[in-house]
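# Prediction below, plus the sequence it came from.
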Amino acid sequence: MRAHPAGPRHAEVLPASHLGNPAKNLNDLDPTIWPANATRENGVLHLGGVDVRDLAAEHGTPAIVLDEGDFRGRARAYAEAFTGGDVFYAGKAFLSRGVARWVDEEGLHLDVCTGGELKVALSAGFPPEKIALHGNNKSTAELQKAVDHNVGRVVLDSYVEIVRLADIAQRAGKEVQVLVRVTVGVEAHTHEYIATAHEDQKFGFSLSGGEAAEAVARVLRQPGLKLVGLHSHIGSQIFDTSGFEVSAHRLVGLLRQIRDEHGLELPELDLGGGLGIAYVEGDTPLDIGAVAKELRRIVETECTSAGLPIPRIAVEPGRAIVGPAGVTVYEVGTVKPVDTGTGTRTYVSIDGGMSDNLRTALYDAEYTCVLASRASDAPPMLARVVGRHCESGDVVVKDVWLPSDVVPGDLLAVAATGAYCRSMASNYNHTPRPPVVAVADRTTKVLVRRETEDDLMRLDVG
């Protein structure tokens, strides 16, 4: 019988936000955070109809589990919301050959930002004409690969890249369709590292400094390039459309300038991605249907005012599609109550950490988790879920209420880990990266197998 630690574990050490109510049922699953097909059956978490204990037994822990139905449902919702436009799934959030096929089957386009991501897409049979290549420092080899495979769009990010791509296109006897990435000067209300449209950062051409207009002029002088539109991305994890309104206003101003100076009306306007998802209680994601309607209204109003035809709108969701579909399952290794001087916090150590989820350390990101392998009616304790790596910053969930009878061997499940966790995973401390397992209709399929120590040794040729 498990003993319940005595006394409350809360009060003075509590952070001010995002901890929720400790009096709530700790077995509940918030539907705004957890995948559509996450349920409790006899107290045990099931994902896509699969018992997490069976998942752990078959695939080991840690394991990133993707609810295929949830992913497809969100992709389908985007496709329907932006009918008449283009939805590019942002592969940087998470990409595998299986996911690329899901994206294609749901009628979406695909955004890649490296030769490696392009390789995954092409090897999955993804139609190259539905691929856009991004990136602030695309190599000659990457651009060559894009031209060789007739990638549909290349988003230009520097003067050097304009010349580089034009030379490749001319030597290949091809005309490449391009967009110019514009830095519109919008301060998205998000973390500094994922705000991408303010002036002092690496992406795009500044609008206010005139670089964007100069980039357009340079592209139009290159016979191997066909300018089809403008692109902007204001940041990530955004919960309102006000930034998009300012961005659209400024982009349409540039569209008007291009018409007046060059006699060219561009047919495409890519507003990027960045819509937020719920990671913790209190996060309020926007309804995609309402967002699509609002973005159309903004663009139509601005273009009508400028006397311009309405361009075809494109968006680039990544996190918003794959993020909520992912759950990472860990096994508890140690449980350590610590007297902080103002209260008690219990450190719950798991068998993964910053090697499979860097976001907490990198962005100060917030997550929530539950005891997944059983139900519990034990009183709540304030816990910090930490990894197994030799860093004090190796934290996965900073503060969460867990049942006070959590013990080694229990399984914990961290929600909303589909985006940027496996993509940013590392081999820190020579830790093999976890598998990605798809679940649907009570069945599992490995999308990316678990790395082994032998995999690591194959690269060590010294």
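Arrived safely, thanks for sending. Numbers count the residues shown, from 1 in each chain.

# C-alpha only now, for contacts and for neighbours.
Noted.

# Tell me which residues touch the residue lying closest to Phe239 once chain neighbours are set aside, please.
Using C-alpha to C-alpha, 6 or more residues apart in numbering and skipping the chain neighbours, the partner closest in space to Phe239 is Gly276 (5.6 Å). Taking C-alpha atoms under 8 Å, 6 or more residues apart in numbering as the criterion, Gly276 is in contact with Ser236, Gln237, Ile238, Phe239, Pro285, Leu286, Arg319, Ala320.

# And Asn150, how far from Gln222?
Distance from Asn150 to Gln222, counting by C-alpha to C-alpha, to the nearest Å: 18 Å.

# next one: His389
His389 is 51 Å from Gln222, by C-alpha to C-alpha.

# And for Ala195?
31 Å.

# now Val178
Following C-alpha to C-alpha, the distance that separates Val178 from Gln222 is 11 Å.

# Give me the neighbour count for Gly393.
When neighbours are defined as other C-alpha atoms under 10 Å, Gly393 has 16 of them.

# Thought Ala361 was touching it, still the case?
Yes - in terms of C-alpha atoms under 8 Å, Gly393 counts as a neighbour of Ala361; the distance is 6.0 Å.

# for the stretch 151-300 of the chain, what spans make up the strands?
Per DSSP state E, counting those that start in this stretch, the stretch 151-300 of the chain carries strands over the ranges 153-156, 176-183, 205-206, 225-231, 268-270.

# another structure for you, compare them:
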Amino acid sequence: MVMISKHAVNKKGHLLLGGIDSIELAKTYGTPLFVYDLSLIRERARAFINTFKEQNVQAQVAYASKAFSSVAMYQVMNQENLSLDVVSAGELYTALKAGYPVERIHFHGNNKSKSELLLALEHNIGCIVVDNFYEIELLKELTTELNQKVNILLRVTPGVEAHTHDYITTGQQDSKFGFDLLNGQADRAFQEVYQDENIQLLGLHCHIGSQIFETVGFKVAAEKLIKKMIAWYNEFTFQCTVLNLGGGFGIKYTDEDTPLEPSVYVKEMVIVVKNLVANTDFAMPEIWIEPGRSLVGDAGTSLYTIGAEKEIPNVRNYLAVDGGMSDNIRPALYGALYDAVIANKIDEKIEKEYTIAGKCCESGDKLIDHISLPKAEAGDILAMFCTGAYGYAMASNYNRLTRPAVVFVEHANHQLAVKRETLEDIVHLDLPLTMEKE
């Protein structure tokens, strides 16, 4: 194995993923194909956990599984002793099927249904992150009916705007999520739950955005939440024991991205919290965080087979692949940027600029707008990097395309984690027409 332009390459000039020839993976499992390198996921998970240990702080690192969820991925996270952030009955059910320890499952969501809350209560999961007053009323009703206690966090919007895309900024006041910390909603929510006999309030939660490359927003949010918790302690002698600062830690999609190491985010948060509780009667809370993209994003690579090429003189050269917005909607949805290589031509010289087009019937189905590559031919394999978060998780059957397979690789071993959908899968929920024509 050699390293060419930061990529691992074998003697054939083929890209290696987890020590395995990417071309062989494409031949074995077909394309489009998501390939996850588990060694990188484990490395990232341990970096978060070990930094908290080095800082001598009680903590939970919860995988924000909306980035990508499957039975096998949940099992990996459990092996690494992470907690789990789920946001729907489907994610919770998958976690239960994976055998995830229920005490380490946290249930998020801005519009949890009664049936979802019942499922969570039935399995006595570790924590429900309460998002609104309607949810408080549902929980009071259900816990009374079941004579059951439940641990909760109150999700608040601290009025902190992270430097990120408008569509994925969630910590500012104008948000569908959480109780507003600035207009009194959080105080009202506290009043409704802190003395309830069945509801055990653990503390506060916030999430200020995604793909964040600096620590200022996290530090300001931590300060706002801790000060509110101290205020409640001083007024009501109520000790919040958990501070959850969410996720949103950025990754390097392209050379323009400048993410920090996991340890930097954690250390900065811990310093702020320790300084605020020092010389007070308020006990140091357990700190929870929720990395998702930063655990699995750059561990994932999408493999596509190149097909048609369309040259428009003096305009652009389109290079079509056998996937697109059906397996990665992020470029079409909010202009997300990616890097890629021709996996079987890593060591060949760059000759041409292309636009990588998907096969969906949408003009906006472009995975990469401009990229310079060796001369491409039909049958070549394109490897697009950092697709491990919100690729498969947001995949669809638009145009009745089948969703890709997912493969895990680690130390030159590989296994199928999610089977490729079949054409029969596409129609298996369809029912024939039974009404007579008039």
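Sure thing, it's come through. What you are looking at is a predicted structure, and each value in this text was computed from that prediction instead of being measured.

# Superposed, what's their TM-score?
The TM-score (TM-score structural alignment, normalised by the length of structure 2) is 0.94; 426 aligned residues with a C-alpha RMSD of 1.5 Å.

# Identify the residue nearest the residue minimising distance to the centre of structure 1 in space, chain neighbours excluded?
In structure 1, the residue lying closest to the centroid (C-alpha atoms, centre = their mean) is Arg319, at 3.0 Å. Excluding its sequence neighbours, the residue lying closest to Arg319 of structure 1 (C-alpha to C-alpha, 6+ apart) is Ala419, at 5.1 Å.

# Could you find the counterpart of that neighbour in structure 2?
For Ala419 of structure 1, the aligned residue in structure 2 is Ala389 (criterion: TM-score structural alignment).

# Which element is encountered next along the chain beyond the lengthiest strand in structure 1?
Of all segments of type strand in structure 1, defined using DSSP state E, the longest is strand 326-339. Going down the chain from strand 326-339 of structure 1, the next helix or strand is strand 344-350, by DSSP states H and E.

# with structure 2 superposed, average distance for that next one?
Aligned to structure 2 and superposed, strand 344-350 of structure 1 gives a mean residue distance of 1.6 Å (mean C-alpha distance after the TM-score superposition for structure 1).

# between Val178 and Gln222 of structure 1, which one's more packed in?
The residue with more neighbours, out of Val178 of structure 1 and Gln222, is Val178; 23 against 18, by other C-alpha under 10 Å.

# residues touching the more buried one, list them.
Arg153, Val154, Val155, Leu156, Leu225, Lys226, Leu227, Val228, Gly229.

# Skipping adjacent residues, who's closest to the first one in space?
Looking back up the chat, that one is Arg153 of structure 1. Take Arg153 of structure 1 and drop its neighbours on the chain: the residue closest to it by C-alpha to C-alpha, 6+ apart is Ala132, 4.5 Å away.

# Which position in structure 1 pairs with Val87 of structure 2?
Aligning on TM-score structural alignment places Val87 of structure 2 opposite Cys113 in structure 1.

# Ile199 of structure 2 now?
Aligned counterpart of Ile199 of structure 2 in structure 1: Leu225 (TM-score structural alignment).

# tally of neighbours for its match?
As a burial measure, Leu225 of structure 1 scores 24 neighbours (other C-alpha under 10 Å).

# do the one 4 residues further on as well
Neighbourhood size, Gly229 of structure 1 [other C-alpha under 10 Å]: 23.

# ok, it - contacts?
Contacts here follow C-alpha under 8 Å, 6+ apart; on that basis Gly229 of structure 1 touches Val178, Leu179, Val180, Leu266, Pro267, Glu268, Leu269, Asp270.

# And the helices in the stretch 1-150 of structure 2?
For the stretch 1-150 of structure 2, applying DSSP state H, counting those that start in this stretch gives helices covering 22-29, 38-54, 71-79, 89-97, 114-122, 133-146.

# Which of the strands of the stretch 151-300 of structure 1 sits closest to Arg449 of structure 1?
strand 153-156 (31.1 Å; C-alpha to C-alpha).

# Pull up the aligned stretch in structure 2 for the closest one.
For strand 153-156 of structure 1, the aligned range in structure 2 is residues 127-130, judged by TM-score structural alignment.

# how far out from the middle of the chain is the matching stretch?
18 Å (C-alpha atoms, centre = their mean, to the nearest Å).

# ok, back up a step: which of the contacts of Gly229 of structure 1 are buried?
Val178, Leu179, Val180, Leu266, Glu268, Leu269, Asp270 (16 or more other C-alpha atoms under 10 Å).

# tell me which of those residues is nearest to Ala90 of structure 1?
Using C-alpha to C-alpha, the buried ones among the contacts of Gly229 of structure 1 come closest to Ala90 of structure 1 at Asp270, 12.7 Å.

# show me what contacts the closest one?
By C-alpha under 8 Å, 6+ apart, the neighbours of Asp270 of structure 1 are Gly229, Leu230, His231, Ser232, Ile313, Ala314, Val315.

# let's see it at 7 Å
If a contact means C-alpha atoms under 7 Å, 6 or more residues apart in numbering, then Asp270 of structure 1 has Leu230, His231, Ser232, Ile313, Ala314, Val315 as its contacts.

# And it? What does it align with in structure 2?
Match for Asp270 of structure 1 (TM-score structural alignment): Asn244.

# what are the ranges of the strands in the stretch 301-450 of structure 1?
312-315, 326-339, 344-350, 369-371, 380-386, 395-403, 411-415, 436-440, 443-448.

# Next, format those as JSON lines and append mean neighbour count.
Shown next, in JSON lines, are the strands of the stretch 301-450 of structure 1 (neighbours: other C-alpha atoms under 10 Å):
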{"stretch": "strand 312-315", "mean neighbour count": "21"}
{"stretch": "strand 326-339", "mean neighbour count": "20"}
{"stretch": "strand 344-350", "mean neighbour count": "22"}
{"stretch": "strand 369-371", "mean neighbour count": "24"}
{"stretch": "strand 380-386", "mean neighbour count": "24"}
{"stretch": "strand 395-403", "mean neighbour count": "24"}
{"stretch": "strand 411-415", "mean neighbour count": "24"}
{"stretch": "strand 436-440", "mean neighbour count": "22"}
{"stretch": "strand 443-448", "mean neighbour count": "16"}
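
# What lines up with Val272 of structure 2 in structure 1?
Checking TM-score structural alignment: Val272 of structure 2 goes with Ile298.

# what does Leu38 of structure 2 give?
In structure 1, Leu38 of structure 2 lands on Glu68 (TM-score structural alignment).
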